[in-house]
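Colleague: fold the following, please.
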Amino acid sequence: MSEWFIYRGTGDPAPERIDSRPAPPPWRDFDARPIDYRVPEADSATRRRLGDRTVPLAVPGSEALRLINAALYLRRPLLITGEPGSGKSTLAHDLAFELGLGRVLQWPVVSRSELRDGLYSYDAIGRLQDAQLARLEGGAAGGPHSAGDIGRYLRLGPLGTALLAADRPRVLLIDELDKSDIDLPNDLLNVLEEGEFTLPELERVADRPGQQTVQVLTDDGLRAPVTGGRVRCRAFPVVVMTSNRERDFPAPLLRRCIHLDLAAPRDERLAAMVQAHFGAGSYDEYIGLVDRFVRTEADGGVRPTDQLLNAIYLVQHTAGSRPADQEAVADLLMRPLDNGPR
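Modeller: Below is the predicted model:
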């Protein structure tokens, strides 16, 4: 294992390694004033994906580890491509777990996603309704239905929360970017390069008494201060963008990323995934199922690792059934996703 590696994929938490990085290159150095914000610990989403982390979830090949660590050193987004089920999203959670970076911020991209969805949302209708209620009730500016506190109607999205000026980086998962509208990858360029964005709703009121710094809700469900209507990062987040290779991305986006093409987990990595979810020794116990899963790749069909895990779970809980029934169920669960030849 190279000594310069910050992330090693060993399954051993080592939060001190992210703090021992050298200073960023001058073109990736962000110097926002730090804010007081407590990052939540890892949640159930990370536990579901990683299982028992006493088992290493090794990344295959030194090239993959070099690319991941290059992204950490250079403060650049990591663009991970690969077939469904190859562990692209899991890698984001593994990074957060090993480096002690808390809850993973997740932005699942769909065809209707826009940049603002990742940055923040503003409930203008709710604010208008509260203002009308306050007028009807003759309430004061600070009453229960007052619309004076604009921060109550703003919420930072996962990307916006990741750019808060915390001392340690957050892990942001932008999942399935290839599902997006054609404009979203280009719209991300400036934010990923500059590490900041503005909230026009707060900029307009920044010169009013008491409105220079406003507490807004974050994707974590907590409050964070935003000053002058601008969110600017201090430690650039660990951005993991995934793609199932359903489209190509523009060159300007690729220039800002470190690209990793992740192969499907096999051999030691597949063994680690099985043991992480089913316990030590489970890989050898279900080696027959594993071998069958791997052999079926010869037909060229797409089979994500989830199918193997589902088959093992079902066989594990139908131990009293006839072996023929178990094999039949396993075969049904491990059919190719693309309905190719069987």
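Colleague: CA atoms for contacts and neighbours, from now on please.
Modeller: Noted.
Colleague: and the residue nearest the centre of the chain, what does it touch?
Modeller: The centroid of the chain falls nearest to Leu173 when counting by Cα atoms, centre = their mean (1.9 Å). Contacts for Leu173 were tallied using Cα atoms under 8 Å, 6 or more residues apart in numbering; they are Ser89, Ala92, Val104, Leu105, Gln106, Trp107, Pro108, Val239, Val240, Met241, Thr242.
Colleague: same question for it, what's its three-state structure.
Modeller: The three-state label given to Leu173 by DSSP: H, G, I helix; E, B strand; the rest coil is strand.
Colleague: so how far is Pro237 from it?
Modeller: Distance from Leu173 to Pro237, counting by Cα to Cα, to the nearest Å: 10 Å.
Colleague: in three-state terms, label the nearest residue to Thr90 once chain neighbours are set aside for me.
Modeller: Here the nearest residue to Thr90 in space, its sequence neighbours aside, is Arg49; by Cα to Cα, 6 or more residues apart in numbering that works out to 6.1 Å. The three-state label given to Arg49 by three-state DSSP is helix.
Colleague: what's the neighbour count on Arg49?
Modeller: Counted with other Cα atoms under 10 Å, the neighbours of Arg49 add up to 17.
Colleague: any idea how far Leu337 is from it?
Modeller: Here the criterion is Cα to Cα. By it, Arg49 lies 21 Å from Leu337.
Colleague: please apply the same query to Asp117.
Modeller: Distance of Asp117 to Leu337, computed by Cα to Cα: 30 Å.
Colleague: neighbour count: these two, which is higher?
Modeller: Shown here are Asp117 and Leu337; by other Cα under 10 Å, Asp117 has more neighbours (16 against 12).
Colleague: isn't there a helix covering the more buried one?
Modeller: Yes: assessed by three-state DSSP, Asp117 belongs to a helix.
Colleague: now do the strands in the stretch 201-342 of the chain.
Modeller: Defined through DSSP state E, counting those that start in this stretch, the strands belonging to the stretch 201-342 of the chain, from first to last, are 213-217, 223-227, 230-232, 238-243, 258-261.
Colleague: other SSEs contacting the helix or strand hosting Gln106?
Modeller: Element membership for Gln106, per DSSP states H and E: strand 105-108. With contacts defined as 3 or more Cα pairs under 8 Å, 6 or more residues apart in numbering; DSSP states H and E, the packing partners of strand 105-108 are helix 158-162, strand 171-175.
Colleague: any idea which of the ones you listed is most buried?
Modeller: Between these, helix 158-162 has the highest mean count of neighbours, a mean of 27, where neighbours are mean count of other Cα atoms under 10 Å.
Colleague: one more, for comparison:
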Amino acid sequence: MIQQIFRGDGGSHEWELPEPPPWRRFAGEPLDTAPYDDDWAVSHPNEVERARAYRPGSREVEIVDLAILLRRPILITGRPGTGKSTLAYAIAHELGLGPVLRWPITSRTTLQDGLYRYDAIGRLQDANLPPEERPAAGIGQYIQLGPLGTALLPTRLPRVLLIDEIDKSDIDLPNDLLTILEEGEFPIPELQRVADRVASVPVGVDRSTRTAPVHGGTVRCSTFPIVLMTSNGERDFPPAFLRRCLQLDIPDPAPEQLAAIVEAHLGAEVLAAAQGLIDDFLKRRSTGEMATDQLLNAIFAVMSNGTADRDELAALVMRHLGTPG
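Modeller: Coordinates of the predicted model:
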């Protein structure tokens, strides 16, 4: 049995980061403060709710612990609505790792989109202002780290990075990620050009109003982030990419998991009153694709409309995915 860190029970607890394998040690010097706002949980209560009510199976818990130990990304497959993305929020909440850094992928996404953005036009416009109107800050104010770039900052504890729907990317992105995920660092050429004059430059970070220093023009992690990449199984990935990942397929929640999810979201009293809807959902799911949030929506709608036709209301919400309206 590997050391259990992630429990998946919706709570939060103290934990210790295990030592990494020798080949997954990184040289970044840890930052003095975490590069995210302290009130993120207050400003994003929906994320905390998603995390608190998520109930993973034992296989998911085991893979997460293994990924933390080995410092390897997880490639998660499964049907829509099985909780692939929500797992990231559950990990961040339970282990106190700050807001999830989410990088949604489309067919136009490039590696650069995840690393950083450089506002060259803004810098040029400011340079043309009269001297008395020019911003006092340096080049760092024109650089904003993306979700992947922020995840690779040298924090003492790992950040959680969600690369959502990576199977929608163009054919090159998975291979482009290999070097970054193996080396745990990347250069920012705009900062490297001034590194001999300015050793440390504060830059903007994803999902925060704070800045973080970049030394020598290179972002270099000290602890590899917890990286979850979701896929709907719409494409195959190259072997070189797959061998660097732990693979997890999340099945549809079993009846006992569904009951736990309903109770976590809506309470034990609602669970007891909603057993008929759960049975109906399971019957419908056996004949077509359905998502767990359809069940939650159906229960909430029925419980909030006591005078409505229960069966008709549930049928409106619990339709097979892909069924025309």
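Colleague: and the TM-score between these chains?
Modeller: Aligned and superposed, the two chains score 0.92 in TM-score terms (TM-score structural alignment, normalised by the length of the second structure); 322 aligned residues with a Cα RMSD of 2.1 Å.
Colleague: for Asn310 of the first structure, state which of the contacts of Leu173 of the first structure is nearest.
Modeller: Closest to Asn310 of the first structure out of the contacts of Leu173 of the first structure is Ser89 (18.0 Å), distances taken as Cα to Cα.
Colleague: surely the closest one and Asp175 touch.
Modeller: Yes: the pair formed by Ser89 of the first structure and Asp175 meets the contact definition of Cα atoms under 8 Å, at 6.9 Å.
Colleague: so what's in contact with those two at the same time?
Modeller: The contact sets of Ser89 of the first structure and Asp175 overlap at Val240, Thr242 (Cα under 8 Å, 6+ apart).
Colleague: if I look at the residue nearest to Thr90 of the first structure, how far off is Tyr153 of the first structure?
Modeller: As it turns out, when the distance is counted by Cα to Cα, Arg49 of the first structure lies 33 Å from Tyr153 of the first structure.
Colleague: and Asp52 of the first structure, by the same measure?
Modeller: As for Asp52 of the first structure, its distance to Tyr153 of the first structure is 39 Å (criterion: Cα to Cα).
Colleague: tell me which of those two has more neighbours.
Modeller: A side-by-side neighbour count of Asp52 of the first structure and Tyr153, using other Cα under 10 Å, places Asp52 first with 19 against 16.
Colleague: dump the residue contacts of the closest residue to that one other than its chain neighbours.
Modeller: Leaving aside its chain neighbours, Asp52 of the first structure sits nearest to Ala276 (4.6 Å; criterion: Cα to Cα, 6+ apart). By Cα under 8 Å, 6+ apart, the residues touching Ala276 of the first structure are Leu50, Gly51, Asp52, Arg53, Thr54, Val55, Pro56, Leu57.
Colleague: out of the residues you listed, which end up buried?
Modeller: Among the contacts of Ala276 of the first structure, those buried by neighbour count (16 or more other Cα atoms under 10 Å) are Leu50, Gly51, Asp52, Arg53, Thr54, Val55, Pro56, Leu57.
Colleague: Leu72 of the first structure versus the fourth one, what's the distance?
Modeller: From Arg53 of the first structure across to Leu72 of the first structure, the span is 22 Å (Cα to Cα).
Colleague: quick check: the aligned residue for Ile68 of the first structure in the second structure?
Modeller: Taking TM-score structural alignment for the superposition, Ile68 of the first structure sits opposite Val64 in the second structure.
Colleague: can you tell me the SS state at that match?
Modeller: The three-state label for Val64 of the second structure, taken from three-state DSSP, comes out as helix.
Colleague: so what does Ser286 of the second structure match up with in the first structure?
Modeller: Alignment note (TM-score structural alignment): Ser286 of the second structure maps to Ala298 of the first structure.
Colleague: typo on my end, it should be Gly146 of the second structure
Modeller: In the first structure, Gly146 of the second structure lines up with Gly157, judged by TM-score structural alignment.
Colleague: export the contacts of Leu173 of the first structure to JSON lines and tack on distance to Glu194 of the first structure?
Modeller: As requested, the contacts of Leu173 of the first structure are arranged in JSON lines below (distance: Cα to Cα, whole Å):
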{"residue": "Ser89", "distance to Glu194 of the first structure": "25"}
{"residue": "Ala92", "distance to Glu194 of the first structure": "22"}
{"residue": "Val104", "distance to Glu194 of the first structure": "22"}
{"residue": "Leu105", "distance to Glu194 of the first structure": "19"}
{"residue": "Gln106", "distance to Glu194 of the first structure": "21"}
{"residue": "Trp107", "distance to Glu194 of the first structure": "19"}
{"residue": "Pro108", "distance to Glu194 of the first structure": "22"}
{"residue": "Val239", "distance to Glu194 of the first structure": "14"}
{"residue": "Val240", "distance to Glu194 of the first structure": "17"}
{"residue": "Met241", "distance to Glu194 of the first structure": "17"}
{"residue": "Thr242", "distance to Glu194 of the first structure": "21"}
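Colleague: closest one of those residues to Arg127 of the first structure?
Modeller: Where the contacts of Leu173 of the first structure are concerned, and distances follow Cα to Cα, Arg127 of the first structure has its nearest neighbour in Trp107, at 25.5 Å.
Colleague: which residue sits closest to the closest one, ignoring its sequence neighbours?
Modeller: Among residues not flanking Trp107 of the first structure along the chain, Ile174 sits closest, at 4.8 Å (Cα to Cα, 6+ apart).
Colleague: what about the one you found, distance to Glu246 of the first structure?
Modeller: Remark: distance between Ile174 of the first structure and Glu246 of the first structure (Cα to Cα) = 15 Å.
Colleague: ditto for Ala147 of the first structure
Modeller: Taken as Cα to Cα, the spacing of Ala147 of the first structure relative to Glu246 of the first structure amounts to 44 Å.
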